[in-house]
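[1] All I have is the shape, not the residue letters:
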């Protein structure tokens, strides 16, 4: 029998038991409800009628006593008639609700006696010599049988209620007995299913799971043995066939894998770049001869060892894995510069690249990190060419500064009337000469600053500096240019702000450069927002404009040397050095500079400077 049929039989049996319990319960509940309904409908209403009639008889008697024993008062006929009508109405309802044997005759006799009672009473309402005697001799004797018969009606129905209640109790006891027996049998059957069925289903699955884990661990000799003719038996046959074929496939592919592994190792060994491989747990898997020569260690000292343990005895390895240990987000930009390593008998420069290796085949479809590659490329020749270029720029800039200053002075002398008068056209030419010389002086100045930055000879005067002074000085410097375009400058600086550890002059130069760019790319009658905020252990300066913005593809290159955003401003031609120098100035002070921009909404340039430790905030 298949598992499906077995499960259908088991759950079908439980379903039948539940249906049987439900059917019997519904049947006996219906019986109990019918008995209860009979008690309430047939007898309780008669008891209620008799009780109300007894109350009305008491009121009639009180009215009669008041009338007969107080001769000066007349009979309240309205109340009397109301009591009589209500009694007759209840008596009629009782006669229509006859449920017991003899109850009909008793009700008829009660109606007749009540009629006689009223007749006797009404005769006494005329002129009588002795009303007291008439009440005791005629009215009261007629009242007693009526009262007695009402009580008999109530007693008859109360006895019926007790009798029927006993019948309902017997039915309830029968229901409890039957349901108890059937429930016990059902619980025994369900307990059997509860104990046997999970094991019947789960045990083969447990064996299957264990066997799959063994296959995953390359134990292809594992087999399943299910002694059954159901789906589990078919599953065992299919599993065993799969394991046998995997075993054959493994034997046929091991040689191919070993060949590919050997080829990859040969390629890595003969690469000119230094390559070090680590697994996801930071254990060193391999290092080619170039890497071993640069590090200065033997292969046995590296391969198979935990990278941080090797780093504890080798400074170069510590520098190479530092990025992996502290995380990419905490990696300082300044530490991404070329590494200076003494190799091949001289100082050499290497660029470091860390490549994360991920597996694309995972159960959940997401890539899983399986290791890292550290690649060192020798860039010594390029570094030497860059140094030569920097020296050339510094020399040319220095040599050009003197003749340009002389040209500027000569243009100024030509404008002096003591030298001689010049016409309007000559005046325009002199003005152009003066503007061009001023522009050339600015370019040579920026080139000299760039050369100073690239040679690492930045002269910094780090001291405690008030951030508000930096902003105020820079805003004052560009106030005239901003006024020409009617640009509003809004400052957002807290009343109390911590001091920064910075070179005041170079930080002001950076702020002026950012404000000048913001003014240049802001629309006429626009606005610029300058904000200073405390961010953890740093002070953040930001300059926001509401101009055209920078396209995303240019954001990453905006701080590159000589780079300018294409067609950003057709009326401006700069050198593309301002932001590059600003980046170097801020980085040299231990800070960081970046830009956030969206096309159409403007750009925000921000930079961070460290707070001076253990100092008080500036409070105006």
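    On my side now, so go ahead. In this text the structure is predicted, and so the values were computed from the model without any measurement.
[2] C-alpha from now on. contacts and neighbour counts both.
    OK.
[3] Run through the helices of the stretch 451-600 of the chain in chain order.
    Assigned by DSSP state H, counting those that start in this stretch, the stretch 451-600 of the chain shows helices spanning 467-484, 504-520, 552-555, 578-588.
[4] Second structure for comparison follows:
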């Protein structure tokens, strides 16, 4: 079904693209035709006017150079005159190659002849300057050269006027062609839009019908909301479950239709929560439901949110199974606790020789039984701990606590154990560490587990407990100089019953301690991870937010 829809949408998309391409090609060809027309009517005339202005500027500069020459600055004057001579002929040749109007070529030839005459007169002035006095040179300039400059400039102005008149005379024709082009492009675009819209409406209604059926077939609530959290669509099963079958919800704010503040808080920040799974408990029709909330975000320009799709996946059955599993683990653990206690008491009586003396072989057997029973007892205790945490994670005893004091108390309990292994204990506290909202006993359990593991797997060196913080969270770390953990196990060690291959694991290890620590830290809103290098040591770090959200 999805492949079929995909093919149909592809065909629709290709058809619309072809219409757009057709309109674009026709419009482009028409615009190019108009451009060529304008070039022929205006651009050439403007080019001639620009060339004429260039020649006028050049000859004016040469006239100024002659005046400088008369002031006896001959070297400077000659430089100016000859550089502008080159400039004049540059513009003259451009104009010669751009003849478009009747009579223009004759005018260009006349300008050329008059300019040559002007250049000859300046040469004559230079010859006279060797034998004539200054007054005679000035008279020569005023009587011969200055009138010739005016003749050349007058001819150039006539040439410019000829092209200006041509531009103005073509103005109405250009305007008519532009209007014709605009109407043509608008007509083609309108036809393309009407045809495309008509076909799109027909095909979209046909194609989207299966999608509507698909969405309505989903048994979990599906909601479409715009960027202002106004509801645009809810599938049929969603309306039925949420009890809004007979309510007009469209374009109304989420909270005005559904009094679900926890869900609303989740969708208020869609960018942050996209891809996040949030499990919530809701009650409808006197029945308790559990939903896994997920959202998908539609983005527009500049990655701005245009809308979201909210899916409430019903996981009530899974949640009920989870409760059954927890109850089963708790019940079994409690049932095992009683016989294990009896066995431990019996072993204690045997070791106290209250029922007779044992030989060496019997004593070894009893010692082995005692170790195994102790390991089993630790395992049961950890299973009970997990069951307790999962059952009461919404009811942690969260209070403000001095984390420095807690760290000092915990480390003090391990002095004897560290001394026996010749390991030094270090405590690095930050006096500015703020009080934090935590369950004191649960965090002490995490610290006890991390420090006992560090001592257990360290043969020599030190174990260090650090505390620090930034603007958002507190960082607590336990560093050792033990055997280290291979890179591929740095995440797996926090899973239940995981053991690192290739390492001798102490018999007292149950493989649950780090899993429990991870669960406690995450319930507090923090994270826990490990940094390690084989043969160098390990560092376990966990964080606690400074502003703990309500659990």
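    Noted; the coordinates are in hand. Just so we're clear, the structure is a prediction, and the values are computed from it rather than from any experiment.
[5] Provide the TM-score value for the superposition.
    For this chain pair, the superposition-based TM-score is 0.63 by TM-score structural alignment, normalised by the length of structure 2; 455 aligned residues with a CA RMSD of 5.2 Å.
[6] sorry, back to before: just put the helices of the stretch 451-600 of structure 1 in a markdown table and tack on mean neighbour count and distance to residue 203 of structure 1.
    Formatted as a markdown table, the helices of the stretch 451-600 of structure 1 follow (neighbours: other CA atoms under 10 Å; distance: least, CA to CA, whole Å):
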| stretch | mean neighbour count | distance to residue 203 of structure 1 |
| --- | --- | --- |
| helix 467-484 | 17 | 73 |
| helix 504-520 | 21 | 72 |
| helix 552-555 | 12 | 59 |
| helix 578-588 | 21 | 65 |
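[7] any chance of those helices in JSON lines, plus distance to residue 433 of structure 1?
    Formatted as JSON lines, the helices of the stretch 451-600 of structure 1 follow (distance: least, CA to CA, whole Å):
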{"stretch": "helix 467-484", "distance to residue 433 of structure 1": "21"}
{"stretch": "helix 504-520", "distance to residue 433 of structure 1": "23"}
{"stretch": "helix 552-555", "distance to residue 433 of structure 1": "34"}
{"stretch": "helix 578-588", "distance to residue 433 of structure 1": "23"}
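[8] And those helices: which comes nearest residue 231 of structure 1?
    Nearest of the helices of the stretch 451-600 of structure 1 to residue 231 of structure 1, taken as CA to CA: helix 552-555 at 59.4 Å.
[9] Can you list the helices and strands that the closest one packs against?
    For helix 552-555 of structure 1, the elements it packs on are strand 592-598, judged by 3 or more CA pairs under 8 Å, 6 or more residues apart in numbering; DSSP states H and E.
[10] Residue 141 of structure 2: neighbouring residues, count only.
    Close neighbours of residue 141 of structure 2, defined as other CA atoms under 10 Å, add up to 20.
[11] Report the spatially closest residue to it, excluding sequence-adjacent ones.
    Nearest non-adjacent residue to residue 141 of structure 2, counting by CA to CA, 6 or more residues apart in numbering: residue 125, 7.6 Å away.
[12] about what we covered before: so which of the helices of the stretch 451-600 of structure 1 gets nearest residue 435 of structure 1?
    Nearest of the helices of the stretch 451-600 of structure 1 to residue 435 of structure 1, taken as CA to CA: helix 467-484 at 16.0 Å.
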